[in-house]
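> Sequence first, then the predicted structure:
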Amino acid sequence: MENQLLKGEDYSTVFEPLVYLANYVRDITGHEDQGHFMKFAMDAFHKAFSKANTKGRRLLDVGTGPSIHSVISASKHFDEIYLSDLSTRNLKALAEWKNGTLQHSFHTFFQYVVEKEGEGEDATSREEEMRNKVKDILFVDLLSDTWSELSSKQPYDAVVTSLCLEAVAPSTEIYKSIAGKIVALLKPGGVLVVTGVLGQSFYIVGDHEYYCLSIKEQDIKSVWTGCGLDIELWEWNPNNDRRPGKRSDYEGIFLMMARKK
């Protein structure tokens, strides 16, 4: 392992999307070191979109990474979906998923979602429908002053971001700056859905350790309400196994659903 945690451009030069997917997104159980994170996240997205009947025309996922699991529940309720990332490797993986050539299957995730929705939909058909709804895969550097590709499609009815901001922001102040730009992309009354980790300083993919901003619940809530959102739902699940040698050191995982005033 490196002494220095990787971040930023390392996601385009070192990060291995297929290794990440095999480790953390192989199926609904996720990685054993992550406890119930993946199931918690999928249930959270179902609650935010299907049970809450959150819908609209245009949805943006900020910092999608190489995985599309974060928008499966939402895909039923929006006409246009836009994915985004900084990493050229992740953007390539997303494009490969869209054209059906990615060497990784998300079938178990689609199966899990359609079974929870209980409407008898076929998982393969749902994935194909979602591919058709993904209208573009956009580049974004969240630390830059302008997000031209994302802003060219605004306003969005909903924005999703999962395990992204804490992997990018070097401080709570920068986290707040990024949050403000995200809220600006939302139309009034638009919905933001965030899943992330609390108190995590690193995570491991393959042989490499990646940086994460260790942030607390009260800081996250303060940031988003300070950006003009009303929090409608907050749930969290603690990590009860933080032994040394794990793939990350997170204290807990959370879901936040909020609405722009």
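Now that the structure is in, tell me what you want to look at.

> Every contact and neighbour count from this point should use C-alpha atoms.
Fine.

> quick one: the helices in the stretch 1-150 of the chain?
10-13, 17-24, 37-46, 72-75, 88-98, 107-117, 123-133, 148-151 (DSSP state H, counting those that start in this stretch).

> Comparison target, given below:
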Amino acid sequence: MACSTHKHYPVHGYDSRQHLEHYFSDKSKNVFVDDALIFPIENLRRIFSEGQIKGDVLVDFSSSSLVYHLYATCEFFKHIIVLKISDRCILELKRWLDSRTGAFDWGHITQIHADVEGESDLLEDKEGKVRSAAQHVVKCDLKKENMTDPIVLPPADCIISAWLLDEISKDQDDYIRYLRKFSGLLKPGGQLILLGCLERTYYTVGKDKLHAVTYDEEFVRKALVGEGFVIDDCKVKKRTNVSDLIDYKGVIVIAAHKGK
């Protein structure tokens, strides 16, 4: 589907709070809990608990004002640098990082992580570690070769990108170009972890339908290998919920490392 058919996030933006409420809340009517929350959390925890992915710097370049995926990473990195393309997303994120009144409540995510890890007595400690590690929030410009110009980021040990490549890429060629930019931010041997929706063409935020690039598992695998990555882990879950907010057919969590 052509990008011009629907609004495009980098151009038009969206209400980040509404986005969180639609797809990542703890409301009983949220049909995306298994696909958007539990499946990614379980797989991220498994990937990081194996102990192969760790270091000083993690760069997070993810959709909206998400933080739930960082709970699995904060034990393994000293610094988390969060990149955002929207002032609105930055403001929403900082509300939570600064524990301000009105911040989106991620308490249900803390509980899911605790259930997965079997550490229900460490809920507050986990939130504190994420807040402490993720104090570096940087606005970036997708049009620039160095997206964070004039800031030059330190080479990253790991990049994690949750759902964002689907939303910022106009087409599959664009997706590959962003993978190339990710590679340039990584140390040799550095890790890249992607969360995405398979065969999605649109998603809804409020009253707006927005463009999403369409791809399948084979495309992601070939794209990563083509950009010099070695795939270490890949899990796919078929969609089982019913909702016209979004038209994906499955979700993917894939981990790879940059060839040396």
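Looks like it came in fine. Everything numeric here is computed off the predicted structure, so don't read it as measured data.

> TM-score for these two?
Superposed pair, TM-score by TM-score structural alignment, normalised by the length of structure 2: 0.89. Supporting alignment: 254 aligned residues with a Cα RMSD of 2.3 Å.

> re the thing from before, make TSV out of the helices of the stretch 1-150 of structure 1 and add mean neighbour count and distance to Met256 of structure 1.
Formatted as TSV, these follow (neighbours: other Cα atoms under 10 Å; distance: least, Cα to Cα, whole Å):
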stretch	mean neighbour count	distance to Met256 of structure 1
helix 10-13	14	26
helix 17-24	19	21
helix 37-46	22	9
helix 72-75	24	15
helix 88-98	20	25
helix 107-117	18	19
helix 123-133	16	24
helix 148-151	16	22
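
> Pipe those helices into CSV and attach distance to Gly228 of structure 1 per row.
What follows is those, written out as CSV (distance: least, Cα to Cα, whole Å):
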stretch, distance to Gly228 of structure 1
helix 10-13, 31
helix 17-24, 33
helix 37-46, 22
helix 72-75, 23
helix 88-98, 30
helix 107-117, 31
helix 123-133, 29
helix 148-151, 18
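
> Relative to Ile220 of structure 1, which of those is closest?
Each of those has some distance to Ile220 of structure 1 by Cα to Cα; the shortest is helix 37-46, at 17.3 Å.

> so where's the longest strand in structure 2?
strand 186-198 (DSSP state E).

> which other helices and strands contact that strand?
Strand 186-198 of structure 2 sits against strand 156-162, helix 164-168, strand 250-258, with contacts defined as 3 or more Cα pairs under 8 Å, 6 or more residues apart in numbering; DSSP states H and E.

> Which strands and helices lie in contact with the shortest one?
If I follow you right, that is helix 164-168 of structure 2. Against helix 164-168 of structure 2 (3+ Cα pairs under 8 Å, 6+ apart) you get helix 9-12, helix 172-185, strand 186-198.

> give me that answer again for 7 Å
On a contact count with 3 or more Cα pairs under 7 Å, 6 or more residues apart in numbering; DSSP states H and E, helix 164-168 of structure 2 meets helix 9-12.

> likewise the first one?
When contacts are defined as 3+ Cα pairs under 7 Å, 6+ apart, strand 156-162 of structure 2 packs onto strand 55-60, strand 186-198.

> can you state the direction angle for the first one and strand 186-198?
To tie it back to what came earlier, the one meant is strand 55-60 of structure 2. Strand 55-60 of structure 2 and strand 186-198 meet at an angle of 40 degrees, taking axes from the mean of the first three to the mean of the last three Cα atoms, to 10 degrees as the criterion.

> average offset between strand 55-60 of structure 2 and structure 1?
Taken against structure 1, strand 55-60 of structure 2 registers an average deviation of 0.7 Å after superposition, with mean Cα distance after the TM-score superposition for structure 1.

> which helices and strands sit right next to that strand?
So strand 55-60 of structure 2, by 3+ Cα pairs under 7 Å, 6+ apart, packs with strand 77-84, strand 156-162.

> Next, the buried residues of it.
Buried positions in strand 55-60 of structure 2, judged by neighbour count with 16 or more other Cα atoms under 10 Å: Val57, Leu58, Val59, Asp60.

> got CSV for these, with distance to Val251 of structure 2 too?
Listed next are the buried residues of strand 55-60 of structure 2 as CSV, based on distance: Cα to Cα, whole Å:
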residue, distance to Val251 of structure 2
Val57, 26
Leu58, 23
Val59, 22
Asp60, 19
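
> Can you name the two of these that sit furthest apart?
Val57 and Asp60 (9.8 Å).

> Need the residues touching each of the two.
Common neighbours of Val57 of structure 2 and Asp60 (criterion: Cα atoms under 7 Å, 6 or more residues apart in numbering): Ile80.

> list the contacts for Ile90 of structure 2?
Contacts of Ile90 of structure 2 (Cα under 7 Å, 6+ apart): Ser65, Lys84.
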